[in-house]
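*Asks:* have a look; sequence and predicted model below, questions after that.
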Amino acid sequence: MTYARDATGPFYHGTRADLSVGALLAPGFASNYQERKLSWIYFSGTLDAAIWGCELAKGEGPERIYIIEPTGAFEDDPNLTDQKFPGNPTQSYRSREPLRITGEVTEWESHSPERLKEMKDFLARLESEGDMRIID
């Protein structure tokens, strides 16, 4: 595992899950984007990436952005790092260890309806083409 040593936080996790401070987010649950269970839990060092996470998450619950702290080792997310964005400008990470919720971001600005539709259409196209794979 390659450790993201230069990442210091704060860290965020965007979702539609209704959780509380102190709860642990753990691998082994369905992805925000697919019904498939993943062996990693994903998070970001940028609020914008967390906003995308909750806005694009499947489900009907309210969009939530949690402030988290990793409880163990983590690495750059290979789904984005050097695959779509050289380096790690989105500060996207993943861990096999739980993430502890330490707070919640309650005020943030959503992406425009046009930008959100554009991204959802893009993801739908990838899915229809069979290209929605997540490197797990």
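*Replies:* Looks like it came in fine.

*Asks:* hey, let's count contacts and neighbours off CA atoms from now on
*Replies:* Noted.

*Asks:* all strands of this structure, in order?
*Replies:* 11-15, 24-25, 41-44, 64-70, 75-76, 92-95, 99-105 (DSSP state E).

*Asks:* would you turn the ones you listed into JSON lines with distance to residue 83?
*Replies:* What follows is the strands of the chain, written out as JSON lines (distance: least, C-alpha to C-alpha, whole Å):
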{"stretch": "strand 11-15", "distance to residue 83": "21"}
{"stretch": "strand 24-25", "distance to residue 83": "25"}
{"stretch": "strand 41-44", "distance to residue 83": "16"}
{"stretch": "strand 64-70", "distance to residue 83": "23"}
{"stretch": "strand 75-76", "distance to residue 83": "11"}
{"stretch": "strand 92-95", "distance to residue 83": "12"}
{"stretch": "strand 99-105", "distance to residue 83": "24"}
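
*Asks:* below is an additional structure, to be compared with the one above:
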Amino acid sequence: MDAGPFFHGTKADLRVGDLLTAGFRSNYRPEVVMNHIYFTALANGAGLAAELAAGDGEPRVYEVEPTGAFEDDPNVTDKKFPGNPTRSYRSADPIRIVREVEGWPRLSPEDLQAWRTRIAVMRDERAEIIN
């Protein structure tokens, strides 16, 4: 299993030691309440998640540590893509905030709009989220 470090992207303003838990609505299909908390070993991937996260807050990337077992995120791994090229994971257990990451690369407005368009198409097509 990947040893990290691990990252989580969000628009929430969090503090060192805070625990993130499952049970919130998906950023990609808001009608779905997620059974897991998601994270990645790639700061850029967490940055993308932060940019696309629901809410009006400033996108933020945090270094996190899992507090329990975790597995490959089936939404972007073998069930949809070979292997785990995004180094994306999920856990039913909380993840702890270690620190806020400064200076992560932001998407250009054009790239961000392209991602939002992709997500809108996924919503319209009712793309499956493996929860």
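*Replies:* Sure, I can see it. What you are looking at is a predicted structure, and each value in this text was computed from that prediction instead of being measured.

*Asks:* after superposition, what's the TM-score here?
*Replies:* Here the superposed chains carry a TM-score of 0.93, computed using TM-score structural alignment, normalised by the length of structure 2; 130 aligned residues with a C-alpha RMSD of 1.2 Å.

*Asks:* residue 51 of structure 1: which of the strands of structure 1 is closest?
*Replies:* strand 11-15 (6.0 Å; C-alpha to C-alpha).

*Asks:* mind putting the strands of structure 1 into JSON lines with mean neighbour count and distance to residue 58 of structure 1?
*Replies:* Output for these, formatted as JSON lines (neighbours: other C-alpha atoms under 10 Å; distance: least, C-alpha to C-alpha, whole Å):
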{"stretch": "strand 11-15", "mean neighbour count": "27", "distance to residue 58 of structure 1": "9"}
{"stretch": "strand 24-25", "mean neighbour count": "18", "distance to residue 58 of structure 1": "17"}
{"stretch": "strand 41-44", "mean neighbour count": "26", "distance to residue 58 of structure 1": "15"}
{"stretch": "strand 64-70", "mean neighbour count": "24", "distance to residue 58 of structure 1": "12"}
{"stretch": "strand 75-76", "mean neighbour count": "21", "distance to residue 58 of structure 1": "23"}
{"stretch": "strand 92-95", "mean neighbour count": "24", "distance to residue 58 of structure 1": "19"}
{"stretch": "strand 99-105", "mean neighbour count": "18", "distance to residue 58 of structure 1": "20"}
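
*Asks:* closest one to residue 52 of structure 1 among the ones you listed?
*Replies:* Of all the strands of structure 1, strand 11-15 comes closest under C-alpha to C-alpha, at 7.2 Å.

*Asks:* helices of structure 1, residue ranges please.
*Replies:* Secondary structure of structure 1 (DSSP state H): helices at 47-56, 113-128.
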